[in-house]
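# predicted model and sequence follow; I will ask about them next.
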Amino acid sequence: MNDNKLTCHLCHHACQMLDGDTGFCRSRGNRGGRLASLSYGLLTSVALDPIEKKPLYHFYPGSRILSVGSFGCNLACPFCQNYSISQAGETDLCYEDEGAGLRVYRLPPEELVELALDTRERHGNIGVAFTYNEPLMNYEYVRDCARLLKEAGMKVVLVTNGTLSTGPFAKLLPLVDALNIDLKGFTPEFYQWVRGDFELVRTNIRAAHEAGCHVEVTTLVIPGHNDSPEEMEREAEWLASLSPEIPLHLSRYFPRFHLHEPATPVETLVRLQGIAEKHLRYVHLGNV
């Protein structure tokens, strides 16, 4: 652009950045006139998790999957449970054991695949889940790792808020086996609150389903924000219009980060589960 600005088109924010600027997600920026992935190969979290923790209840149940996260996110959820990494940027990092800050480890794609294969041999790991922060803001790393993982016969899983631009999302889907996508609320107003894009996430849920990926959906139910019976009815009806076989996870909110409302009553979740089950075959409760 003019004035030495770059525009990042990876998500709905379309951040315009001068040299040295960092985008809304804190993981992409203009460095020397080039768009740079600031989180490429940098991991803050590595764990061998039960697949159900993603949560994926209908994709290789009972298995374990190597789960990795980096830093940054393109939403601003005031209730984020992983805000220490999702809201972090370059200036918050320390490498390995050097200095204070958010500890990150360099793990190039080839080394991540080696680790995945090693944990397959020793622990029955089925692949890699990109999770914890918003993995799709580390798009190039996820793409490069996914290609190598597929070549090695391992599964690729995304746990994502689903607000990636449709072009990059479509290019990535052939490399992905399963996704859990957050459908954070079912109104444009809720998505304005978290700085997201309601239509974009619905478009991507549909695209992932139509591409033949295994898709499960999670909604964190927050009192006074997205817990009305009418909203749940509309959400479940819409998901069922794609397929009544899509599993929906209704997760219990607890106070986190900037949001201090009391935790969601379990009775609320049970009531919403009953509404959703009129349309969907699988409705699971989480954090209860």
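All right, it came through fine.

# contacts, neighbours, all on C-alpha from now
OK.

# next one: Leu285 from Tyr253, what distance?
As defined by CA to CA, to the nearest Å, Leu285 lies at a distance of 11 Å from Tyr253.

# nope, Gly62 is what I meant
Note on Gly62: its distance to Tyr253, by CA to CA, is 25 Å.

# helices of the stretch 1-150 of the chain, start to end?
Residue ranges of the helices in the stretch 1-150 of the chain, as given by DSSP state H, counting those that start in this stretch, are 83-86, 109-123, 139-151.

# most tightly surrounded among those?
Between those, the one whose residues have the most neighbours on average, counting mean count of other CA atoms under 10 Å, is helix 83-86 (a mean of 21).

# what's the closest of the helices of the stretch 1-150 of the chain to Gly72?
The closest approach between Gly72 and any of the helices of the stretch 1-150 of the chain, judged by CA to CA, belongs to helix 83-86 at 4.3 Å.

# so what touches the closest one?
Contacts made with helix 83-86 from outside it, assessed by CA atoms under 8 Å, 6 or more residues apart in numbering, are listed as 44, 70-73, 102, 132-134, 257.

# and what of stretch 112-119?
By CA under 8 Å, 6+ apart, the surrounding residues in contact with stretch 112-119 are 66, 125, 127-128, 145, 148-149.

# take the one below as the second:
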Amino acid sequence: MSSLQCDFCWHQCVLSEGKTGICGIRKHTGNSLVTLGFGEVVASGVDPIEKKPMYHFLPGRKTFSFALFGCNYTCRFCQNHRISQTDSPSWPGRTGHSTPNPTTPRKLVDMMERSGCQIMSYTYSEPLVWQDYMLEVATLVRDKGKLNCMVTNGSFSPRALQRILGVIDAFNIDVKGDDRFYREYCGGALQPVLDAVETIAARRDTVLEVTTLLIEGIHTERMVKTLARQLADRGVQVWHLSRFFPHYRMTALPQTSEGFLEEMLLIAEAVGIPHVYAGNSALYAWEKTVCPACHKTLIHSHSYAGEAFNEIQQNIPGGVCVICGQHIYGRFNV
């Protein structure tokens, strides 16, 4: 029996019968590729959209968030390894690809509607490896006149990106570091992610935000400055820099200091990315949304959804600064 190639991510694994991909989720069985754990929701809940983090896509709103199991990376610092890594007891590959009581896409959309949310978020694990399920859900969400947000490591294959662009309204892409960092700590590569960032940033109908988790002692000033230029050159408007806390296989490292984080925030700002934010941090001055032209504070805090919603109506009517008329990147109204 011939091998089959998966096109869900940049690995594009070629699988013989009975084999699974690097993700441990895509499997060649019965001369077709299946997704292990299809319909097996491992996490779900209602979150502020800012938690993704998304500060320029309907801030002040709630989103229905969920995940199936899996990831195509092996990040040593993974914050959600229990629902993403194959060394987890929950890995569907331990029991086969059948799910006894799968949640159908329609049932999941019904859950979203009952929650009162206007946005469905594909998050927590890596949606790329269960994109067949995501696409079914996202199509139904679109049919209901609602919106889709994907939180991803961005390591699309070209074909996967084209499939997904048709139904996703907003992306948060986790850009982790330079290529050496990807290969040493994540089992990935930088270039496919930068290619996806460039493609998505060029689209006028899609909101893109980028997040980088900073590990003090591994990420350096030079690395962050280079990454900032690479993102700016590709049109990135929003960059979240977050503090690392010890987790998974990197528990021996100290947490990233507020001082180091602020130094990196200043570097990102100096390179010219218009909206730079701090994450996992008490640096509250770096969670404001400021007009890049007149420097008026438009949203004072993204920690309090109700306040953000009210400030948007007052300060960003029609998506422009109320003081100077500058267009503010993003989507602020349904």
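Yep, it's here. All values reported here derive from a predicted model rather than from experimental measurement.

# on that earlier part again, so which of the helices of the stretch 1-150 of structure 1 is nearest His209 of structure 1?
Closest approach to His209 of structure 1 among the helices of the stretch 1-150 of structure 1 (CA to CA): helix 139-151, 18.6 Å.

# need the next SSE after that closest one, C-terminal direction.
strand 155-160 (DSSP states H and E).

# how far apart are the helix or strand just after that following strand and its match in structure 2?
The C-terminal neighbour of strand 155-160 of structure 1 among helices and strands, as given by DSSP H and E, is helix 166-172. When structure 2 is superposed, helix 166-172 of structure 1 averages 1.3 Å from its matched positions, counting by mean CA distance after the TM-score superposition for structure 1.

# so where is helix 166-172 of structure 1 in structure 2?
Equivalent residues of helix 166-172 of structure 1 are located at 158-164 in structure 2, counting by TM-score structural alignment.

# repeat that for stretch 17-30 of structure 1.
With TM-score structural alignment as the criterion, stretch 17-30 of structure 1 aligns to 15-28.

# and that stretch, end to end?
Start-to-end span of stretch 15-28 of structure 2 (CA to CA) is 6 Å.

# report the contact partners of the alignment partner in structure 1 of Ala138 of structure 2.
Matched across to structure 1, Ala138 of structure 2 falls on Ala146, judged by TM-score structural alignment. When contacts are counted by CA under 8 Å, 6+ apart, Ala146 of structure 1 touches 156, 175-176.

# burial of whatever residue of structure 1 lines up with Glu40 of structure 2, as a residue count?
With TM-score structural alignment as the matching criterion, the partner of Glu40 of structure 2 in structure 1 is Leu42. For Leu42 of structure 1, the tally of surrounding residues (other CA atoms under 10 Å) stands at 21.

# quick one, what contacts Leu42 of structure 1?
Applying CA under 8 Å, 6+ apart, one finds that Leu42 of structure 1 lies in contact with 70, 104-107.

# okay if I get these as a markdown table plus distance to Glu199 of structure 1?
Shown next, in a markdown table, are these (distance: CA to CA, whole Å):
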| residue | distance to Glu199 of structure 1 |
| --- | --- |
| Ser70 | 26 |
| Val104 | 34 |
| Tyr105 | 35 |
| Arg106 | 35 |
| Leu107 | 34 |
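
# of the residues you listed, which are reproduced in structure 2?
Counting by both residues aligned by TM-score structural alignment, their matches' CA atoms under 8 Å, structure 2 reproduces these contacts from these: 70, 105-107.

# now, among these, which is nearest to Tyr139 of structure 1?
Distance to Tyr139 of structure 1 across the kept ones among the contacts of Leu42 of structure 1 (CA to CA) is lowest for Ser70, with 11.2 Å.

# the closest one and Val104 of structure 1, how far apart?
Between Ser70 of structure 1 and Val104 of structure 1 the distance is 8 Å, computed by CA to CA.

# between these two, which is the more surrounded one?
A count of neighbours by other CA under 10 Å puts Ser70 above the other of Ser70 of structure 1 and Val104, at 27 against 22.

# hang on, isn't the more buried one packed against Ser45?
Yes. Contact status for Ser70 of structure 1 versus Ser45: in contact at 6.7 Å, counting by CA atoms under 8 Å.

# any common contacting residues for those two?
Residues touching both Ser70 of structure 1 and Ser45 (CA under 8 Å, 6+ apart) are 104, 132.

# residue in structure 2 paired with Leu112 of structure 1?
Under the pairing rule here (TM-score structural alignment), the equivalent of Leu112 of structure 1 within structure 2 is Leu108.

# can you pull the contacts of Glu237 of structure 1?
By CA under 8 Å, 6+ apart, the contact set of Glu237 of structure 1 is 276, 279.

# would you mind giving the secondary structure of it?
helix (DSSP: H, G, I helix; E, B strand; the rest coil).

# picking up where we left off before, conserved subset of the contacts of Ala146 of structure 1 in structure 2?
Retained contacts for those in structure 2, judged by both residues aligned by TM-score structural alignment, their matches' CA under 8 Å, are 156, 175-176.
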